[in-house]
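*Asks:* Make a model of this:
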Amino acid sequence: MATNQATLESLSTEVEQRSPVTFEDTDSRDDEMEAEMGAMIDDLIAAADEARESDVFQQWLDAQAAFHDYSSRNAMLIKMQKPNATRVAGFHTWQNEFDRHVKEDESAIWIWRPNTVTSHKCPQCGNAPSYHEWNDDLACDRAGTDPETWEIDPNEEWEKGEILCGFSPAPVFDVSQTEGEPLPELPTDATGDAGELFEPTIAAGEALGYNVEAVPASEWNRPEDGFCRYDDPATIRAKVETHAAAVSILVHEIAHAELHSPSIDGQEEAARELEAEAVAYVVSRKLGLDASGSAFYVAAWTDDEPEEIEERLDRITSTASTIIDAIEAER
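*Replies:* You can find the predicted model right below:
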């Protein structure tokens, strides 16, 4: 049920002032981590119900900009437990790779670590044989069957490799919780110079397989500032008034090319525009550019189920990470 405006204002204040959470109890840690992430998704939905700009969504995007190498779920968890975190790593990673040590009495930040097994992969679905027996929902003819009863075709190729089999809590620590050798400065966090990012952004789009062109404002003759035409490969065009604006436009259109296709209806078009603009915001923040002009409305997701919203967040996360890595490779 939609909440009234006073309740929404209260929600916004509560989110901004929410105390960091902790997951110290080993026995309840898994359930508490899932519950907190569910609450974050519920806050996004509450904002969507009132078609208002979402402070919750803005906070989530800021977390993604800081932790673009992490999944959306882990970025949420880091933000909940240590809102001012900037760089996190495991105890031994800080020690062995950065010659830094976790200070005494520091509390860990808990995230989800993927658990993998090395096994032969089913050629049809890519999962381990043992995974089939208790998983009836696999898109595989062997789903729900005992591997010992299988008659294996000798012509089938059963590749061996690492297979994801679940997640478990793992501790990490923010740089502020460590001491030792100074960290090397990352160029993407240093200047945010749009002039230095302009050409690498064009090159990144081309490296991802698209036809990219930046057009001077004096030669631009379209009502919008950029567009993505879903050719094969996609064609991306952006108007250039300033380098900073052009970088944001280019990233927005590259996100469309990465995420979307031309087969959309009116309502879905609004939802996809939000996805692309959210990617542009995360990338701009990560590269040090001013992204304060962005406004995000989750109203386009009002009819989505919580699972669909979480899937959209994952799409934003992975796409922003892909574009950031491509730009950094070209710098």
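
*Asks:* make it CA atoms for all contacts and neighbour counts henceforth
*Replies:* Fine.

*Asks:* now the longest strand anywhere in the chain, how far from the centre of its chain.
*Replies:* Ranked by number of residues, the top strand in the chain under DSSP state E is strand 160-174. Taking CA atoms, centre = their mean, to the nearest Å, one finds strand 160-174 lying 17 Å from the centre of the chain it belongs to.

*Asks:* Which strands or helices does that strand pack on?
*Replies:* With contacts defined as 3 or more CA pairs under 8 Å, 6 or more residues apart in numbering; DSSP states H and E, the packing partners of strand 160-174 are helix 29-49, strand 88-89, helix 91-98, strand 109-120.

*Asks:* Output the ones you listed as a markdown table; include the columns mean neighbour count.
*Replies:* Conversion of these to a markdown table gives the following (neighbours: other CA atoms under 10 Å):
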| stretch | mean neighbour count |
| --- | --- |
| helix 29-49 | 18 |
| strand 88-89 | 18 |
| helix 91-98 | 15 |
| strand 109-120 | 16 |
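
*Asks:* this one as well, want them side by side:
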Amino acid sequence: MKKSTLAREEKMNMIQEKLEAGTKEIFTTEKYKTYISTMAKFPEYSINNCILIASQCPTATLVCGYKKWQSEFHRTVNKNEHGIMIIAPVKYKADVEELVYDENSKPVLDEMGKQKKKIVNREFQSFRPAYVFDVQQTSGEPLPTLATMLEESVEGYEQLKEALILISPVQVSFESIEGSANGYYSPAEEKIVVREGMPQLQTIKTLIHEIGHVELKHGSEEDKFDRNTKEIQAESVAFWVAEMIGNGLDTSEYSFGYISGWSKDKTVPELKENLDLIKETADRISRKLETVLSKVKTKDYSEEKEEEERNIRKKSR
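*Replies:* Okay, here's the model as predicted:
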């Protein structure tokens, strides 16, 4: 085996070990909030690469390859900086020998009665180790200012609440709730109920949490999770979305302590499955929220909704 091939395989094995250790660590230590917070910053990366970035550089905020920093941001990686190792897909073509079949999927035989073979060129995908660098490891031109979704938390509260109600797949109401629950999702009634009169941050977090239950299909025929797992998923989605919104929406006061107890007997694939689902759901809610919130800010969405309601009323007459 060539030395370069061996070195590549050793690196891939190292990556696999990092992934398994990182996944287990996410759920079995107090670092869960840190991991989720870091991974929420990289929606374009796979969950595997998010875990690798978070495990090697929890403070990362913007990562790019060496050349991309130069070509797109006019920044250079500082001397003696070590890259953050991730997995990069690689496509390649190769000639392979395949059996020949006719249009009816029957083997084509040669004069000796053996099935014919042919050489075809096929495209394959493999993976290789690659390295990215965080912005704190670079120097150069200032980065473009990224506007946050909410400009002022107090003034933006009503807009954010309205946008969340609009993207909810089910009806939302604010009511007095008996007991200690801040909200709940009723699959049977297809509605979300949020405790009225709560502080703004708690109201927003609870809304996202309950929308998370709906988007995760909890309570449906597809639901295969126990109660603890469902609550962890929904609260993780709420924390993730709040992190992506930013601007002071810190929901980290919620305790993730019971996660260790839930995960201790689970295997890495089981834990990974939940992280994949959490990321996918949080990304989906965030995209919807960003689109609708921009319309709410300009009143477009509210006007569209009013027009739809007027049309419905006309048809019902």
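
*Asks:* List the TM-score for the superposed pair.
*Replies:* The TM-score (TM-score structural alignment, normalised by the length of structure 2) is 0.69; 261 aligned residues with a CA RMSD of 3.4 Å.

*Asks:* still on that earlier bit, what's the closest of the helices and strands packed on strand 160-174 of structure 1 to Asp303 of structure 1?
*Replies:* helix 29-49 (8.7 Å; CA to CA).

*Asks:* what's the angle between the closest one and strand 109-120?
*Replies:* Helix 29-49 of structure 1 and strand 109-120 are oriented at 110 degrees to each other (axes from the mean of the first three to the mean of the last three CA atoms, to 10 degrees).

*Asks:* between helix 29-49 of structure 1 and strand 160-174, how big is the angle?
*Replies:* 80 degrees.

*Asks:* just how off-centre is helix 29-49 of structure 1 within its chain?
*Replies:* The answer for helix 29-49 of structure 1 is 16 Å, by CA atoms, centre = their mean.

*Asks:* likewise stretch 198-206 of structure 1?
*Replies:* The answer for stretch 198-206 of structure 1 is 21 Å, by CA atoms, centre = their mean.

*Asks:* what does stretch 224-235 of structure 2 give?
*Replies:* 17 Å.

*Asks:* same deal with stretch 243-257 of structure 1?
*Replies:* 17 Å.

*Asks:* His132 of structure 1: helix or strand, and which one exactly?
*Replies:* helix 129-133 (DSSP states H and E).

*Asks:* and what of Val215 of structure 1?
*Replies:* Using DSSP H and E, Val215 of structure 1 falls in strand 211-216.

*Asks:* again, but for Arg284 of structure 2
*Replies:* Assigned by DSSP H and E, Arg284 of structure 2 falls in helix 268-297.

*Asks:* got the buried residues for that helix?
*Replies:* By neighbour count with 16 or more other CA atoms under 10 Å, helix 268-297 of structure 2 contains the buried residues 268, 271-272, 274-275, 278-283, 285-286, 289-290, 292-296.

*Asks:* how about His218 of structure 2, what's its partner in structure 1?
*Replies:* Structural alignment places His218 of structure 2 opposite Ser261 in structure 1 (criterion: TM-score structural alignment).

*Asks:* all strands for the stretch 151-300 of structure 1, in order.
*Replies:* Remark: strands assigned in the stretch 151-300 of structure 1 by DSSP state E, counting those that start in this stretch are 160-174, 178-180, 211-216, 226-229, 235-240.

*Asks:* Name the stretch among those that sits most buried.
*Replies:* strand 235-240 (a mean of 24; mean count of other CA atoms under 10 Å).

*Asks:* circling back: could you count how many residues lie near the match of His218 of structure 2?
*Replies:* Per other CA atoms under 10 Å, the neighbour tally for Ser261 of structure 1 reads 14.

*Asks:* Please apply the same query to Phe256 of structure 2.
*Replies:* 17.

*Asks:* I'd like the distance between it and Ser55 of structure 2.
*Replies:* 19 Å (CA to CA, to the nearest Å).

*Asks:* Over to Glu309 of structure 2?
*Replies:* 49 Å.
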